[in-house]
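Return a 3D structure for these sequence lines:
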Amino acid sequence: MLGSIQNHPLLISSLITFAERHHGDGEVVSRRVEGDIHRSSWSDVARRSRQVARALDALGLQFSDRVATLAWNGYRHLELYFGVSGSGRVLHTINPRLPADQIAWIANHAEDRVLCFDVSFLPLVQAIHSKCETIQHYVALCDDANLPADSGLPNLVSYERWIGREPTDYDWPTFDENAASSMCYTSGTTGHPKAALYSHRSTILHAYAGAVPDVLDLSAADCILPVVPMFHVNAWGIPYGAALTGCKLVLPGPAMDGKSIHALIETEQVTCAAGVPTIWQMLLTHVDANKLSFSTLRRTVIGGAACPPAMLEAFARHHVEVRHAWGMTETSPIGTLGALKRKHMGLPPEERAGVLLKQGRAVFGVDMRIVSTDGREAAWDGKTFGDLQVRGHWVIQDYFKHEGRSPLDDGWFRTGDVATIDPDGYMQITDRTKDVIKSGGEWISSIGVENIAMSHPAIQIAACIGVPHPKWDERPIIVAVRRPGMDLSAAELIGFYEGKVAKWQTPDDAVFVDAIPLGPTGKMLKSKLREMLRDYALPASA
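Model prediction:
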């Protein structure tokens, strides 16, 4: 016997329809590529999204055809989020920080038909367009006054002219909620990148889960700033969650420096912000150097890489709650969030911090386990580590075009992370499988070594890698960047580890560099770091 409940498919168009109807005057604020601040509302986004849908109809795009973007976080990109997917096409957000040849390969692999781009990416588009075999239409996200002249791009039109000639009424189509809505390629640090293909159903469920109190905790009274880019995993689903709750949405555009982000937080009275540690490090450096504060910011979500303890402490000094998160392109991306349970509220501050530094508890819709080297599920004791595997409503079951090995193992997706899970269900990443250091038969977490280095006041960023050792197989070294104007020797940094970790876990050496290579999503590229130090040899006494 079935329930007697109406059956409406979960479609992205329903989000923007709801936002317009119930939160139409809710603010959407963007810093534009042109440099100014643009103000619109959820009603404006809905109206212009319908014009996007009509413009795609006029181009003759079919159901599930791909529309690519190379764009910052802005209101026009937001309109594409709803107009493209809502009309039954697939939004393909491309990371502009990838190498040009890789972007061209991705566009061809996805078989993109239209490319919409911010004018700041014109040189990149000019460099790749002759290699893009399926793109037939180019749309510059600007008005006619800012349309690049003599671009050399076929069928180039300004976004405002493209949608401006279309009526504002449009009947969103109804179709299977399992239809593809958007796609995002992995960063592809080794081999060709692979694409996760999200569905309307998975996206709506992910938006619901992301908005609940123990995750992003969004409501119509909030103002959220996603510093995480809209070209990477749908900005962690925040644009959809903002429409679902009707909260104010602030989009930073291309200005990602600490000064610009702080000014936007204060001017727009942001209550919640989300981004990767490298962005927050720039923000905190600016705030502390200029003796500034946060008047409205209550919480920040940190993901993409482990949050250093020093960063957690720095935000706490400014009365900002940190919520540690974990996820990946293949999980849409939210997998865990580090909100405290009631039982933790009475703990001393240092013990609460120990819980918050873990990547957090699974969000409803995601299940997880850790598997030991013998293939058995490991205990949730907070000490035993194993390969982290997940499954759930928004976890992929295969990659686009079924390329690469199957990501599933008995229905579980193998993440490539090594982790522990404690009795309360809090997961902690101890390393990537490829980065864990094996020394004398014992495993050393590179993340743990890095966190200690980054708690030193003279260190800006640090990475731990393993180097060959004739006796112990591998030994850890710390590679670090000093803060401007700070002086610190290798011996002093190594000495800083005394009493903080076991002696065998202490790095054998410290190497100072001008910069640590970062990937297109802000993660440290340890493979490139190892290549930089390929001629490095441990000190003779090590």
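
contacts, neighbours, all on C-alpha from now
OK.

so who does residue 71 touch?
When contacts are counted by Cα atoms under 8 Å, 6 or more residues apart in numbering, residue 71 touches 77, 96, 116, 117, 118, 121, 230, 231.

in the stretch 51-200 of the chain, which spans are helices?
Assigned by DSSP state H, counting those that start in this stretch, the helices in the stretch 51-200 of the chain fall at 75-86, 100-110, 122-128, 159-164, 200-211.

scratch that, the stretch 401-542 of the chain
Counting by DSSP H, counting those that start in this stretch, the helices of the stretch 401-542 of the chain are 446-454, 490-495, 526-532.

Now do the first one: everything it contacts.
Which is helix 446-454. When contacts are defined by Cα under 8 Å, 6+ apart, helix 446-454 is touched by residues 306, 308-310, 430-431, 435-437, 459-465, 476, 478, 480, 493, 496-497, 500, 505-507.

just stretch 534-542 next, same as before
With contact meaning Cα under 8 Å, 6+ apart, stretch 534-542 is reached by 467, 469, 508, 509.

Quick one, which of these are buried?
Taking 16 or more other Cα atoms under 10 Å as the criterion, what is buried in the contacts of stretch 534-542 is 467, 508, 509.

and for comparison, fold this next one:
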Amino acid sequence: MQGLMMQQPLLVASLLTHAERHHGGQEIVSRRVEGDIHRYSYRDLAQRARGMANALAALGIEQGERVGTLAWNGYRHMELYFAVSGSGAVLHTLNPRLHVDQLAYIIEHAQDRIVFFDLTFLPLIESVASRVKSPKIFVAMTDRAHMPTTHGLSSMLMCYEDLIDLHHDVFEWPLLDENSASSLCYTSGTTGNPKGVLYSHRSTVLHTYAAALPDSLNCSARDAILPVVPMFHVNAWGLPYIACMVGAKLVFPGPALDGKSLYELIEAEQVTLSAGVPTVWQGLLAHVDAIKGAFSHMRRTIVGGAACPTAMTAAFRESHRVEVLHAWGMTELSPVGTVCSLKAHQLSLPVSERYAVQAKQGRGVFGIDMKIVDADGNALPWDGIAAGDLLVRGPWVAREYFGSEGQSPLRDGWFPTGDIARIDADGFMQITDRSKDVIKSGGEWISSTDIENVACLHPDVTTAVCIAARHAKWDERPLLLIVKKPGSGLDANGVLAFLDGRIARWWKPDAVVFVDTVPIGATGKVLKNQLRDQFGDYYLTA
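Below you'll find the model as predicted:
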């Protein structure tokens, strides 16, 4: 017997319709590329998104066709989130931090019909335009007064605000199949070409529900949310959609992501919750400490994209009364997979033990099932000790890649994340390494991540990266690369002495190399493959 309930498709446009109806007056604040602050409401957002949907139809964009964006976090980008997906086309967010060759590949592979871009990226767009065949129209996301006077795009260039002004705001969002495509994001492609992950309306709305839950990102209408994580990277971890669902105030930083700019915006707009990668928060904390400042309203920050050092968690909590939510996910997971939200019995743990839990990537949110397996595919126990390949499945996990013609990466219905992980008895998962980064010394595994986390606890260490370096006797040995704080007299012996007693003796790196910087990829992660290329023969040639 079937249940007698209504069948309403889960559609991205329904999030905006809800926000307009129930939170129409809530504010959206954007620091614009033009340099000023823009303010309007969810009601204005919905009106302008409908106008842009009419503009897309007038430009001949049909359902299922891809519309590219190359833009910062801002209100115009937010309008496109809903105008494109809501009208049945596919929003394709492009990462401007990728090399121009990769961008050209992605645009061609996706067959984008049109690309919208912020003025910052005009030179990048000009370089890309000469390498691709698919987009015939490029739209500068600005008004007529700020349109560039010289460019290499000739008749292909249009003005965003002209499109809005030319089309009325009466538009009925179509009743789409909830399994139809809504948006497209490509992986960062550190090895090989980037791969496209094609999200559906259903998967996006379900992900929004789960990510907003109290034990997930814990968002509500009482929040003012600052997504520092870019809208061009996995849809800003879903926060633009979540804000519409719960009616939160949104604060967009635009291109200014330095510590001073972020702090001023956080304070001026009374931000309560922010989200970003550790490298951004390092700059923010350094600025706040330098001016002896404080956060007047921010009480939670979501840290993902890379492991959050315990020292950063402690600095946020002990110096600024800000709780850190450590999260893990992937482009293929829409992206949220786990969030390190403590259970009741963990709240009373001694500080050091609580921080040890918070260093983990956290519990799977409802909808994400996970397991760890050995090399033969056998499930390993959740005892916090056994480590194996992390596999996941769920309604917002990719089944295959865009354009792969049915070739699936799944392993018996599970998606292989490429991570090595442990899971404890409480269900808290901890990444111990990427499978490609794990160090195999004398047939035994060494976790580069664990070594990095301990090294980062040293007060004179800014960044620590551990890589596998080839070794004549042991095949591989850990090599520790350190960026130390300016003016520090820290030397290799000091680092190695600090590691004594904190990691297994045979894990201790045979050498420490000090570097000025480490290469950071398009999504804020350290590019260990480049460091392995540079230092991989260190023990053989030293």
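
on that earlier part again, deepest in the core, which of the helices of the stretch 401-542 of structure 1 is it.
With neighbours taken as mean count of other Cα atoms under 10 Å, the helices of the stretch 401-542 of structure 1 reach their highest mean count in helix 446-454, at a mean of 21.

Tell me roughly how far it lies from structure 2 on average.
Once fitted to structure 2, helix 446-454 of structure 1 is off its aligned match by 0.9 Å on average (mean Cα distance after the TM-score superposition for structure 1).

now that helix: which residue numbers in structure 2?
Against structure 2, the aligned range for helix 446-454 of structure 1 is residues 448-456 (TM-score structural alignment).

Over to stretch 490-502 of structure 1?
Aligned using TM-score structural alignment, stretch 490-502 of structure 1 spans residues 492-504 in structure 2.

Repeat that for stretch 351-364 of structure 1.
Against structure 2, stretch 351-364 of structure 1 falls on residues 353-366 (TM-score structural alignment).

distance between the ends of that stretch?
Using Cα to Cα, to the nearest Å, the end-to-end distance of stretch 353-366 of structure 2 comes out at 26 Å.

Kindly report the same for stretch 55-74 of structure 2.
Taking Cα to Cα, stretch 55-74 of structure 2 runs 19 Å from one end to the other.

before we move on, the earlier item: could you dump the contacts of stretch 534-542 of structure 1 to a markdown table with distance to residue 392 of structure 1?
Output for those, formatted as a markdown table (distance: Cα to Cα, whole Å):
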| residue | distance to residue 392 of structure 1 |
| --- | --- |
| 467 | 37 |
| 469 | 41 |
| 508 | 41 |
| 509 | 42 |
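
And the strands in the stretch 251-400 of structure 2, which stretches?
For the stretch 251-400 of structure 2, the strands defined by DSSP state E, counting those that start in this stretch cover 273-276, 300-303, 323-329, 336-339, 362-364, 369-373, 388-393.

show me the contacts for residue 425 of structure 2.
Residue 425 of structure 2 neighbours (Cα under 8 Å, 6+ apart): 382, 383, 384.

again, only this time at 6 Å
By Cα atoms under 6 Å, 6 or more residues apart in numbering, the residues touching residue 425 of structure 2 are 382, 383.

Next: residue 429 of structure 1.
Going by Cα under 6 Å, 6+ apart, residue 429 of structure 1 touches 418, 419.

Translate it into the numbering of structure 2.
So residue 429 of structure 1 corresponds to residue 431, using TM-score structural alignment.

try residue 395 of structure 1
By TM-score structural alignment, residue 395 of structure 1 lines up with residue 397.

I'd like the distance between that match and residue 347 of structure 2.
Taken as Cα to Cα, the span from residue 397 of structure 2 to residue 347 of structure 2 is 31 Å.

With residue 241 of structure 2 instead?
30 Å.

Those two - which one has more neighbours?
Set side by side, residue 241 of structure 2 and residue 347 show more neighbours around residue 241, with 27 against 10, by other Cα atoms under 10 Å.

Of the strands of the stretch 251-400 of structure 2, which is nearest residue 317 of structure 2?
Checking the strands of the stretch 251-400 of structure 2 against residue 317 of structure 2 by Cα to Cα gives strand 323-329 as the closest, at 5.5 Å.

Can you check which part of structure 1 that closest one sits on?
Counting by TM-score structural alignment, strand 323-329 of structure 2 falls onto residues 321-327 of structure 1.

Return the distance of the matching stretch from the chain's centre.
11 Å (Cα atoms, centre = their mean, to the nearest Å).

how far apart are that stretch and its match in structure 2?
Its matched residues in structure 2 lie on average 0.6 Å from stretch 321-327 of structure 1 after superposition (mean Cα distance after the TM-score superposition for structure 1).

what does that stretch contact?
Under Cα under 6 Å, 6+ apart, the answer for stretch 321-327 of structure 1 is 299, 300, 301, 302, 303, 333, 334, 335, 336, 337, 338, 359.
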